[in-house]
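A.B. asks: What shape does this take:
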Amino acid sequence: MLQFADLKTQGQALLEQYETLWGRLDSVESRERLNEIEAQLAKPGAWDKPELLTPVLREKSSLEFKLSMYAALRQSKIDVDDWLVLAQEDQSQDALEALAENLSALQNRLDETELSILLNGPDDNSPAILEIHPGAGGVDAQDWAEMLLRMYLRWAESRGFQVDELDRLYGDEAGIKSVTLQISGPYAYGLLKGEAGIHRLIRISPFDSSGRRHTAFASIDVYPDIDTNIEIEVREEDLRIDVFRASGPGGQHVNRTNSAIRITHLPSGIVVQCQNEKSQLKNKISAMKVLKARLYEREIKELEASKKADYATKDAIAFGSQIRTYTLQPYRLVKDHRSNWEDSGVDAVLDGRLDEFLRATLLCAHSARKTGNA
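C.D. replies: Next up is the predicted model:
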């Protein structure tokens, strides 16, 4: 049975947290900047070259999202204030349950807003390009890569994010050999960038007739989907473009024309491909988008080469290099080895419940930057 004294104590703690956080928010600056952008877009001729407005519109969308989040936080705080007064006067279970619900809503708003403060990188509000590749573990690793694909699709769906599959190579027996996704939504790249690394699965293999425990690995790469007007020099003479026939599972969904595209950037050795569209031109456009994103990320990594966590120098996709372990046998636990965040609800995590892991990773990275360890 709910007790008003307990809820009051919880409410006072949340209200103190709110006051501390509210003082750190840039609501006035964000509103002023949004007004500037709206005035800029209202000027005659502002839309003559809409392709140049992509970064401005993206900033506008980011500011609107931020201000709506601040407004929702403010309203949650007001609701808690009101229900604390009402519940003190009428301490019925209905009133206490309503107060408890509003306290939970305020806690969620506080967590969401606090997380947004950590997403202040120049590319954090960009869409994300996410790649999954199986590593050591044979068919188990390919199956594990497909499990991770499902996990990220479910996570994106839970947030209302748009997902476009740019490329997929199916495994010979099960799973996938690789997949490339474009995930669009508020702070998609900022939220997902910490997922880059090696993910390990420990389970009883469904592909082992002896029922033995196996370990499989898969790697996640995450890049910001940069604006098309950012200057990334890609010379035609530096590219080798191969055209081939797309493949599908079990001989199904195979194109009858050579529409799949593979682009090799000769100076860097980066290879990207796209085969999900029936149009060769659309596949080439998608492949070039991924190539530019990877070249952009490569430039950023070179500028930050002194950082210990430089993912460009990641270890082999095998033992000792994982950032997170998903254990299904002999016990059930998901553990992130950077933040030490753990969750015994393995099924829920694999079903897309990733927000606490994303939050813990961002907080860990933020703490490391403050102490100069990253």
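A.B. asks: From here on, just use CA atoms for contacts and neighbour counts.
C.D. replies: Fine.
A.B. asks: Now tell me what touches stretch 300-309 from outside.
C.D. replies: 310, 311, 312, 373, 374 (C-alpha atoms under 8 Å, 6 or more residues apart in numbering).
A.B. asks: What of stretch 4-20?
C.D. replies: Contacts of stretch 4-20 (C-alpha under 8 Å, 6+ apart): 77, 80, 84, 87-88, 91, 96, 99-100, 103, 106-107, 110.
A.B. asks: just so I have it, where are all the helices in the stretch 151-300 of the chain?
C.D. replies: Taking DSSP state H, counting those that start in this stretch to define them, one finds helices in the stretch 151-300 of the chain at 188-192, 280-303.
A.B. asks: hmm, back to that, between the contacts of stretch 300-309, which is nearest residue 283?
C.D. replies: Relative to residue 283, the closest of those is residue 312; by C-alpha to C-alpha it sits at 26.0 Å.
A.B. asks: Flag every buried residue along the longest helix along the chain.
C.D. replies: Scanning the chain for the helix with the most residues, using DSSP state H, yields helix 54-89. By neighbour count on 16 or more other C-alpha atoms under 10 Å, the buried set for helix 54-89 is 55, 59-60, 62-63, 66-67, 69-70, 72-74, 76-77, 79-81, 83-84, 87.
A.B. asks: That one: what's the following helix or strand?
C.D. replies: Counting by DSSP states H and E, the next helix or strand C-terminal to helix 54-89 is helix 93-118.
A.B. asks: Pull the distance from the helix or strand just after that next one to the chain's centre.
C.D. replies: Next in sequence after helix 93-118, counting helices and strands by DSSP H and E, comes strand 128-134. Here strand 128-134 is found 11 Å from its chain centre; the criterion is C-alpha atoms, centre = their mean, to the nearest Å.
A.B. asks: to compare against the first, here's another:
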Amino acid sequence: MLDKLEAVLHRYEDLGMELADPNVAADPARLRDLMKEQKSLTPLIEKYLEYKKVKETIDDSMMLLEEEEDQEMRQLLTDEMNAANEKLPDLEQELKILLLPANPDDDKNVIIEIRAGVGGDEAALFAADLCRMYSKYAEHCGFKTSMISVEEIGIGGMKSVSFIVEGAGAYAKLKYESGVHRVQRVPATESGGRIHTSTATVAVMPEVDEDVDIEIPPEDVRMDITRASGNGGQGVNTTDSAVRLTHLPTGIVIYSQTERSQLQNKAKAWALLKSKLYDLKIREQHDSEAELRRSQIGTGDRSEKIRTYNFPQGRVTDHRIKLTLHRIEEILNGDLDELIDSLTTADRAARLLKAGDN
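C.D. replies: Got it, this is the predicted structure:
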């Protein structure tokens, strides 16, 4: 581990020298890439320098203890050394976590797609609840959300909804949300007070940047321009602004109607299509790498039931990590920090265990 850390430190120092080079400053693309790399390494370097300082304190204290005869001074040195020794295991664990290979998509914006599953109108109402939950959570994180498409039903539910969450680290926060979400409650339309079980499927996809090679031949896509339908604000139904893209090889259909401008809807539709194809590529890779899939916390299987929201008991249970929280109202209002932090910790632990086995 120390050899790796020293190599990273040397690279970090080299980056500092390169960024000071006037020729690099004159090349915006090169400057951006170097600054991005430097930013990604900074947390690891700061922790490693802290670790080195603690190790130095221990070594210095041991050396001084060999020469020091004053009992009071020896006690001070011993206390200082013991305090440093207590810090060391935690710092080593933090360094191991920071050395884990980063997901290259973690810093990207995400596209979230929610579809009502089993349960009819109640499933559509639950899909709307999940959309609101993620929107509230995004707001809490300082992220920006914008709609791509929404298919609503008359009682406030959503058959399907797609939206973009923009912000540094959005994918890192939301990537564990893909899967089947289940709700157990008495629907507003149920006169007999019976508890119904309904589902909604959530797909979380990183937005594809320019640096990701996703080629879509024009002949593979059919584009149709239509008049927007449903709720969308004054004027949305009066112009041919909605865009439908059909990717012929896969059968993927994208529909964007939330903007008044056809160009804006077209841009959002293409962004979603690229993300879907990229996500499909990543999931195919995961399927071919069974060990990788087993070491991750539910970031690849859309059919996996990941969470239950039980209203009668006021609980939310994440089945992947066996975590139950009795704060259903707060969670559906966007308070997802404890869930997401627990999932992140569990994923890191699994990856550390796998790295140790290797």
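A.B. asks: Quick TM-score on the pair, please.
C.D. replies: Superposed pair, TM-score by TM-score structural alignment, normalised by the length of the second structure: 0.73. Supporting alignment: 306 aligned residues with a C-alpha RMSD of 3.7 Å.
A.B. asks: one step back: for my notes, please list the contacts of stretch 4-20 of the first structure in JSON lines and give distance to residue 234 of the first structure for each entry.
C.D. replies: Output for those, formatted as JSON lines (distance: C-alpha to C-alpha, whole Å):
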{"residue": "77", "distance to residue 234 of the first structure": "51"}
{"residue": "80", "distance to residue 234 of the first structure": "55"}
{"residue": "84", "distance to residue 234 of the first structure": "61"}
{"residue": "87", "distance to residue 234 of the first structure": "64"}
{"residue": "88", "distance to residue 234 of the first structure": "67"}
{"residue": "91", "distance to residue 234 of the first structure": "68"}
{"residue": "96", "distance to residue 234 of the first structure": "62"}
{"residue": "99", "distance to residue 234 of the first structure": "58"}
{"residue": "100", "distance to residue 234 of the first structure": "56"}
{"residue": "103", "distance to residue 234 of the first structure": "53"}
{"residue": "106", "distance to residue 234 of the first structure": "48"}
{"residue": "107", "distance to residue 234 of the first structure": "47"}
{"residue": "110", "distance to residue 234 of the first structure": "43"}
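A.B. asks: can you pull out the strands in the first structure?
C.D. replies: For the first structure, the strands defined by DSSP state E cover 128-134, 162-170, 176-184, 197-204, 213-224, 239-244, 260-265, 270-274, 322-327, 333-336, 342-343.
A.B. asks: from those strands, which stretch is densest packed?
C.D. replies: For the strands of the first structure, the largest average neighbour count (mean count of other C-alpha atoms under 10 Å) is found in strand 128-134, namely a mean of 26.
A.B. asks: on contacts alone, who are the packing partners of that one?
C.D. replies: helix 138-159, strand 176-184, helix 188-192, strand 213-224 (3 or more C-alpha pairs under 8 Å, 6 or more residues apart in numbering; DSSP states H and E).
A.B. asks: What residues in the second structure pair up with the shortest one?
C.D. replies: When helix 188-192 of the first structure is aligned against the second structure using TM-score structural alignment, it corresponds to residues 170-174.
A.B. asks: Check how far the matching stretch sits from its aligned residues in the first structure, on average.
C.D. replies: Stretch 170-174 of the second structure, aligned to the first structure and superposed, deviates on average by 1.3 Å (mean C-alpha distance after the TM-score superposition for the first structure).
A.B. asks: can you list contacts of that stretch?
C.D. replies: 105, 106, 107, 108, 109, 110, 143, 204, 205, 206, 340.
A.B. asks: Grab the nearest non-local neighbour of the aligned partner of the first one in the first structure.
C.D. replies: Read it as residue 105 of the second structure. In the first structure, the residue matched to residue 105 of the second structure (TM-score structural alignment) is residue 123. Take residue 123 of the first structure and drop its neighbours on the chain: the residue closest to it by C-alpha to C-alpha, 6 or more residues apart in numbering is residue 224, 6.3 Å away.
A.B. asks: Spit out the contact partners of that neighbour.
C.D. replies: For residue 224 of the first structure, the contact set (C-alpha under 8 Å, 6+ apart) comprises 123, 124, 126, 127, 128, 129, 189, 293, 297.
A.B. asks: now residue 131 of the first structure
C.D. replies: Contacts for residue 131 of the first structure (C-alpha under 8 Å, 6+ apart) come out as 178, 179, 180, 181, 220, 221, 222.
A.B. asks: could you dump the helices of the stretch 151-300 of the first structure to JSON lines with mean neighbour count and distance to residue 327 of the first structure?
C.D. replies: Shown next, in JSON lines, are those (neighbours: other C-alpha atoms under 10 Å; distance: least, C-alpha to C-alpha, whole Å):
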{"stretch": "helix 188-192", "mean neighbour count": "25", "distance to residue 327 of the first structure": "22"}
{"stretch": "helix 280-303", "mean neighbour count": "18", "distance to residue 327 of the first structure": "31"}
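A.B. asks: right, and the ones you listed - which one's nearest residue 272 of the first structure?
C.D. replies: Closest approach to residue 272 of the first structure among these (C-alpha to C-alpha): helix 280-303, 6.1 Å.
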